[in-house]
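Q: Mind looking at a prediction? Sequence and model below.
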Amino acid sequence: MKLIAAAVGNHLAAKRTERRRPPAGRFVTVDGVRLHYQERGQGPTLVLIHGNGVSSEDYVLSGLFAELAQRYRVIAFDRPGFGYSERPRNRPWTAEDQARLLLGAMAALSAGEAVLVAHSWGTLVAMQAQLTAPKRIRGLVLMSGYYWPTVRLDAPLLGGPAIPALGDVMRFTASPLLGRLMMPLMFKQMFSPAKVPEHFRQGFASDMSLRPSQLRATAADTAMMPLEAGKLAPQLKAVVGPVLVMSGDGDKIVSCEHQSRRLARELLGGEIQVIEGAGHMVHHTAPQVVAEAVLGFLRQIAFDTGGGGERRADPEPRQLAEPLPA
């Protein structure tokens, strides 16, 4: 009876949360899946792809969405299962599957040729989209990404709600409570060595992330991440076009040295910007530095004018290092 009561309570709590926080954007249906997206601005299209456990609101909260929308048409999607996007259980949701769905949504919204800006788990989706439809992706901005598989303790710790049957019980009963208890520690780890910014502490919608539906998506993506990186790694040499890699030098979630720096070295013409004193959430810790780097990259590839934007393939990536503002 206690489990039933907890399940009913968490279900009702999720519904209350959704009433308090209605969708901020619009919806598009692709291949039978309803996706939520937020859109602002005019001009060439930038598509923002968020990481694990969050939604398109992550870019809104950081300020990056509004900053880029001053000069570009910016579309930020909720990936399947996050925010208000559906994640049907009768189909796989690998990075490639998610990429194909977002490409379909971009076509439905007449996005044309676009630059993808992605964070964390979203970088896997962005790179799969580029590999799937290289002529439609003008360039990539990859922040705090994970590109080669490693042993990860978070997979067994956070992947429970994705286990069939048992996971359903967990995400409707114990997982929301455990998530609330763990959240301060998770925030600290995500931002370390920087402090958790006040705008994030006050503005992050933790109640949305702890809904049973989003817990399942978060757990599934956590469990799949090493496998997805393993599938992508042999294909990295096939990534074409300009790429800007960004990372915090103190990232505790994915190693800057073994992931971002390595990727920039291996990609043809890859460039890297390492933000000193920042952790995994670079777009929140140093939003202006990130925005200026993205805008500079777009100018360099002539994305404002739709020009060719050919770039020199350096044997070693150019590194720009800027300290965090005081």
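A: Perfect, I can see it now.
Q: switch to C-alpha atoms for all contacts and neighbour counts from now on
A: Will do.
Q: any chance you could map the strands in this structure?
A: Taking DSSP state E as the test, the strands found in the chain are 26-30, 33-40, 45-49, 73-77, 114-119, 137-143, 243-248, 271-276, 319-323.
Q: Residue 129 and residue 261, how far apart?
A: Residue 129 sits 21 Å away from residue 261, going by C-alpha to C-alpha, to the nearest Å.
Q: Ok, residue 188 next?
A: Applying C-alpha to C-alpha, the value for residue 188 to residue 261 is 23 Å.
Q: Comparing the two, which residue is more hemmed in?
A: Between residue 188 and residue 261, counted using other C-alpha atoms under 10 Å, residue 261 has the larger neighbour count: 22 against 15.
Q: if I pick the more buried one, what's in contact with it?
A: Counting by C-alpha atoms under 8 Å, 6 or more residues apart in numbering, residue 261 makes contact with residue 272.
Q: ditto for the one 5 residues further on
A: Contacts here follow C-alpha under 8 Å, 6+ apart; on that basis residue 266 touches residue 237.
Q: nearest to residue 207, of the strands of the chain?
A: Among the strands of the chain, the nearest to residue 207 by C-alpha to C-alpha is strand 33-40 (18.0 Å).
Q: Would you mind pulling the contact partners of the closest one?
A: The contact list for strand 33-40, computed with C-alpha under 8 Å, 6+ apart, reads 23-29, 56, 66, 69, 73-80, 83-88, 105.
Q: Return the residues in contact with residue 250.
A: So residue 250 contacts 192-193, 256, 276-280 (C-alpha under 8 Å, 6+ apart).
Q: Below is an additional structure, to be compared with the one above:
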Amino acid sequence: MPPLPDTFVWIDQAQRLDLSIERRGQGPTLLMLPALSSISTLGEMQPLQDRLSDRFQTVALDWPGFGTRPRPKRIWDRKALQTYLDVVLDTVVERPLATLAAGHAAGYLLDAAMRRPGLAGRLVLLAPTWRGPLPTMMGRRSRLGERVGRAADVPLLGSLLYRLNLNPPMVRLMARQHVYTDPTWLSGDRLAAKMRVVNQTGARHASLRFVAGLLDPFDDHEAFLTAATLVRDPILVVYGDQAPSKSKAEMAALSALPHVETIVLRKGKLALHEEWPDEVAAAIRPFLSR
């Protein structure tokens, strides 16, 4: 059984947030940032920690508004998450050898590396995304997303909207379509663990904003690619050939930049690092060991 995570306390805007953090192994430090999604926690990075902590000290931690613990009511926005990552890089994991970031976390990592060169080390972007589910589905940002975000804070309406979108059948459907390649992977104990995340106190506030696109690290496709172009640290992109088509197109556009290294695995969707950790670890070890 893996050890229980420790606690990282972040004070922001006079509000205390207790976040889970887990350190494993010895050696050069790897910071590991899980995806931003309604079912994401630092636990999704543990399979990679198991495989990389033989040579590295791996540090995984939750994002505020997400993760394994109760979350306070707050109007979460991009700035709060940018500030949080800056604090992590300044005080929790200073000058890591590399930072591994999944999904939307990869977008926030690109932004931090663009603004503060060298602070995050080498960048390993795992199925990187920048646009939330609703604007991805609609093909653009819209006022509907803003309405969904505002509704998250209305006690009865927000709870109802959250339950309609994040009940067990909907979570299984989302997982089969976009997240895991094996349609039976998210079942039994795994599904129960994900539903505990979904049902945490205060989960709807950040989760619905993520779905609506209000936590997108960039405003548009051009800003996403511009940030990557301005990053001077080494970048490795790893994604699966079975990724959802719209997200895969964004990953391919990022990979086409001349200074970005890319490895496309034969299998894997948005959570390839969780479902296929052996393949992902083997893919990134040469990049980490240079």
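A: Structure's in. What do you need? Just so it is clear, the model here is predicted, and its values are computed rather than measured.
Q: And residue 243 of structure 2? What does it align with in structure 1?
A: With TM-score structural alignment as the criterion, residue 243 of structure 2 lines up with residue 251 in structure 1.
Q: so how far is residue 215 of structure 1 from its match?
A: In terms of C-alpha to C-alpha, residue 251 of structure 1 sits 24 Å off from residue 215 of structure 1.
Q: Could you export the strands of structure 1 to CSV, including columns for mean neighbour count?
A: What follows is those, written out as CSV (neighbours: other C-alpha atoms under 10 Å):
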stretch, mean neighbour count
strand 26-30, 16
strand 33-40, 20
strand 45-49, 25
strand 73-77, 25
strand 114-119, 24
strand 137-143, 26
strand 243-248, 27
strand 271-276, 23
strand 319-323, 13
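Q: Figure out which of those strands is closest to residue 155 of structure 1.
A: Here strand 114-119 is closest among the strands of structure 1 (C-alpha to C-alpha), at 18.4 Å.
Q: mind listing what the match of residue 243 of structure 2 touches?
A: By C-alpha under 8 Å, 6+ apart, residue 251 of structure 1 lies in contact with 144, 190-193, 278-280.
Q: Farthest pair within those?
A: By the measure C-alpha to C-alpha, 144 and 193 form the most distant pair in those, at 14.3 Å.
Q: Look up how far residue 183 of structure 2 lies from the nearest residue to residue 165 of structure 2 once chain neighbours are set aside.
A: Spatial nearest neighbour of residue 165 of structure 2, chain neighbours left out: residue 171 (8.0 Å); criterion: C-alpha to C-alpha, 6 or more residues apart in numbering. Look at residue 171 of structure 2 and residue 183 of structure 2: by C-alpha to C-alpha, they are 12 Å apart.
Q: Those two: which is more packed in?
A: residue 171 (18 against 13).
Q: Aligned counterpart of that one in structure 1, please.
A: Using TM-score structural alignment, residue 171 of structure 2 sits opposite residue 183 in structure 1.
Q: and if you look at residue 196 of structure 2?
A: Checking TM-score structural alignment: residue 196 of structure 2 goes with residue 207.
Q: Check residue 77 of structure 2 too.
A: For residue 77 of structure 2, the aligned position in structure 1 is residue 93, judged by TM-score structural alignment.
Q: got it, and residue 94 of structure 2?
A: In structure 1, residue 94 of structure 2 lands on residue 111 (TM-score structural alignment).
Q: List the residues that contact the residue nearest to its match when sequence neighbours are not counted.
A: Nearest non-adjacent residue to residue 111 of structure 1, counting by C-alpha to C-alpha, 6+ apart: residue 45, 6.0 Å away. Shown in contact with residue 45 of structure 1 (C-alpha under 8 Å, 6+ apart): 72-75, 111-115.
Q: now with 7 Å?
A: 72-74, 111, 114-115 (C-alpha atoms under 7 Å, 6 or more residues apart in numbering).
Q: From residue 249 of structure 1, how far out is residue 187 of structure 1?
A: Counting by C-alpha to C-alpha, the gap from residue 187 of structure 1 to residue 249 of structure 1 is 17 Å.
Q: So which of those two has more stuff around it?
A: Legend: neighbour count by other C-alpha under 10 Å for residue 187 of structure 1 and residue 249, higher for residue 249 (23 against 16).
Q: just to revisit the earlier point, quick check: the match of residue 196 of structure 2 touching residue 19?
A: No: the criterion here is C-alpha atoms under 7 Å, and residue 207 of structure 1 misses it with residue 19 at 11.7 Å.
Q: higher neighbour count, those two?
A: residue 207 (16 against 10).
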